[in-house]
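A.B. asks: turn this into a model:
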Amino acid sequence: MNDFWATVNRVIAGAAAYITDEKGRVLLVDPNYRDHWNFPGGIIDAGEHPAQACAREVTEEVGLELEVGRLLTVAWVDHAPGLPYPLVNFMFDCGEVASDVSITLQAEELDDYGFFTVEEAGRLLASHAHQRLLAAVAARESGATTYLAPGQDRLVGQ
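C.D. replies: Below you'll find the predicted structure:
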């Protein structure tokens, strides 16, 4: 039995928050350990489910305690810089906050934050993360959950 588990594919599981302001701009953070901006979120810890990880990461990274809403997107990322395994990321709708909300950055990991339009975010995010943003926007509007396959430039099911 132990030989079997040694051969099973491994993935990294992450959870992220789609948070917008009153103008519909998305909240992004600037990690000090990556070349690109990203969504508040991170790796799911042992014993957590994705929504719990999302809530924990939002509180840790930006100091906000928000209700984690419905699942907007699931994305599979085959290869990303620095990742030893594929990544499956769950993005949840964490609602709207005022653009002047008090943000407390996790100084050990983050250098900055901001609210950005989809177009502005496209210049800051890695391409797979920008696709996740487009999927989240569409999912919030439609009420459907979307799935992003590796290298996908359109949404599955649309």
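A.B. asks: C-alpha from now on. contacts and neighbour counts both.
C.D. replies: Will do.
A.B. asks: list the contacts for residue 1?
C.D. replies: Not one residue lies near residue 1 by Cα atoms under 8 Å, 6 or more residues apart in numbering.
A.B. asks: end to end, how far does stretch 41-57 reach?
C.D. replies: 5 Å (Cα to Cα, to the nearest Å).
A.B. asks: which residues sit against it?
C.D. replies: Taking Cα under 8 Å, 6+ apart as the rule, stretch 41-57 contacts 12-17, 40, 58, 61, 65-68, 90, 92.
A.B. asks: pick the one among the residues you listed closest to residue 28.
C.D. replies: The shortest approach to residue 28 among those belongs to residue 40, at 6.5 Å (Cα to Cα).
A.B. asks: pretty sure the closest one is touching residue 61, no?
C.D. replies: Yes. Residue 40 lies in contact with residue 61 (Cα atoms under 8 Å); the separation is 6.5 Å.
A.B. asks: those two: who's more crowded?
C.D. replies: residue 40 (26 against 23; other Cα atoms under 10 Å).
A.B. asks: so what's the more buried one up against?
C.D. replies: Residue 40 touches 16-18, 27-29, 57-58, 61-62, counting by Cα under 8 Å, 6+ apart.
A.B. asks: also residue 144?
C.D. replies: Going by Cα under 8 Å, 6+ apart, residue 144 touches residue 72.
A.B. asks: let's see it at 10 Å
C.D. replies: Residue 144 sits next to 70-73, 136, 138, 157 when contact means Cα atoms under 10 Å, 6 or more residues apart in numbering.
A.B. asks: and residue 81, which of the three is it?
C.D. replies: Secondary structure, DSSP: H, G, I helix; E, B strand; the rest coil: residue 81 is coil.
A.B. asks: that one reaches residue 33, doesn't it?
C.D. replies: No. Contact status for residue 81 versus residue 33: not in contact, 11.2 Å apart, counting by Cα atoms under 10 Å.
A.B. asks: one more, for comparison:
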Amino acid sequence: MSYKWLEWAKKIQALSQSGLSFSNDIYDIERYEELRKISSEIMEQYTDLEMEKITGLFTNETGYQTPKVDIRGAVFTDDKILMVRENSDDKWSLPGGFCDIGLSPSENIMKEVKEESGYDVTAKKLVALLDMNQHSHPPQPYHYYKIFIQCELTGGQADTGLETKDVRFFSENNLPKLSTGRNTEEQINMLFDYFRNPNKASIFD
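C.D. replies: As a prediction, this is how the structure comes out:
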């Protein structure tokens, strides 16, 4: 889903961040700071975020800006998929989160599933690498790439983590209310399709 105002705000933010990171000219720095302020004002105008929150999000970033990487695990048993209920919005998502530095994608998703659901898994297949801007996620201040990895359940038991309040398996025709910033119904359906058709090639974009 495309939001032109969000696309413009993020592009302005990325340009200003790169300029502030690499410019030594005081006048250029002033211009880049003004661009960052404009991007923050756009975000404030069209979202429910307060300027202080937006400024904190943007000013904490340094260096050349690149997409952030979010990883989600697809864990199946009895034709049902594992989901966790998020503390932050009381909605459901696949276990996962931001990739940690120093860990591979497989290591990241196995860690995330364990921490958020209590289950032990082994990463088996990269199902998809998607650009969130090409899917029906709500507008967000950053640009994300989303990695979906199919995992095999190997042990453990349902147990909530610091960021989750419930752990359950759901059938495809009985999905709960989804945390759409993290995953969409279309993406969950995609994962069921790959579960039923394990020889399908991975997809991207």
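A.B. asks: list the TM-score for the superposed pair.
C.D. replies: With the length set by TM-score structural alignment, normalised by the length of the first structure, the two chains reach a TM-score of 0.75; 142 aligned residues with a Cα RMSD of 2.8 Å.
A.B. asks: report the buried members of the contacts of residue 40 of the first structure.
C.D. replies: Buried members of these, counted by 16 or more other Cα atoms under 10 Å: 16-18, 27-29, 57-58, 61-62.
A.B. asks: and the equivalent of residue 95 of the first structure over in the second structure, how far is that from residue 141 of the second structure?
C.D. replies: Using TM-score structural alignment as the criterion, residue 95 of the first structure maps onto residue 152 of the second structure. Separation of residue 152 of the second structure from residue 141 of the second structure (Cα to Cα): 33 Å.
A.B. asks: helix, strand or coil for the residue positioned nearest the centre of the second structure?
C.D. replies: By Cα atoms, centre = their mean, the second structure has its centre lying nearest to residue 70, at 3.8 Å. When classified by three-state DSSP, residue 70 of the second structure comes out as strand.
A.B. asks: correct me if wrong: it contacts residue 142.
C.D. replies: No. With contact defined as Cα under 10 Å, residue 70 of the second structure does not reach residue 142; the gap is 11.4 Å.
A.B. asks: what sits in contact with each of the two?
C.D. replies: Overlap of the contact sets of residue 70 of the second structure and residue 142 (by Cα under 10 Å, 6+ apart) consists of residue 132.
A.B. asks: ok, back up a step: and the residue nearest to the centre of the second structure? What does it align with in the first structure?
C.D. replies: In the first structure, the residue paired with residue 70 of the second structure is residue 14, using TM-score structural alignment.
A.B. asks: what sits against that match?
C.D. replies: Neighbouring residues of residue 14 of the first structure by Cα under 10 Å, 6+ apart: 41-45, 49-51, 53-54, 74-75, 87-91.
A.B. asks: tell me the contacts of the match of residue 95 of the first structure?
C.D. replies: By Cα under 10 Å, 6+ apart, the residues touching residue 152 of the second structure are 73-77, 110, 120-125.
A.B. asks: mind redoing it with 8 Å?
C.D. replies: Contacts of residue 152 of the second structure (Cα under 8 Å, 6+ apart): 75-76, 121-124.
A.B. asks: next SSE after the helix or strand where it lies?
C.D. replies: Residue 152 of the second structure is part of strand 144-156 when elements are defined by DSSP states H and E. For strand 144-156 of the second structure, the following helix or strand on the C-terminal side (DSSP H and E) is strand 164-170.
A.B. asks: compared with the first structure, how much does that next one deviate?
C.D. replies: Comparison of strand 164-170 of the second structure with the first structure after fitting gives an average deviation of 1.1 Å (mean Cα distance after the TM-score superposition for the first structure).
A.B. asks: so that strand matches what in the first structure?
C.D. replies: Here strand 164-170 of the second structure aligns to the first structure at residues 110-116, judged by TM-score structural alignment.
A.B. asks: just the buried residues of the matching stretch, please?
C.D. replies: Residues 110, 112-113, 115-116 are the ones in stretch 110-116 of the first structure that count as buried (16+ other Cα under 10 Å).
A.B. asks: what does stretch 191-205 of the second structure give?
C.D. replies: So stretch 191-205 of the second structure, judged by 16+ other Cα under 10 Å, has buried residues 191-192, 194-195.
A.B. asks: state the helix or strand in which the nearest residue to residue 148 of the first structure once chain neighbours are set aside lies.
C.D. replies: Closest residue to residue 148 of the first structure apart from its sequence neighbours, by Cα to Cα, 6 or more residues apart in numbering: residue 75 at 4.5 Å. Residue 75 of the first structure is part of strand 71-77, with elements assigned from DSSP H and E.
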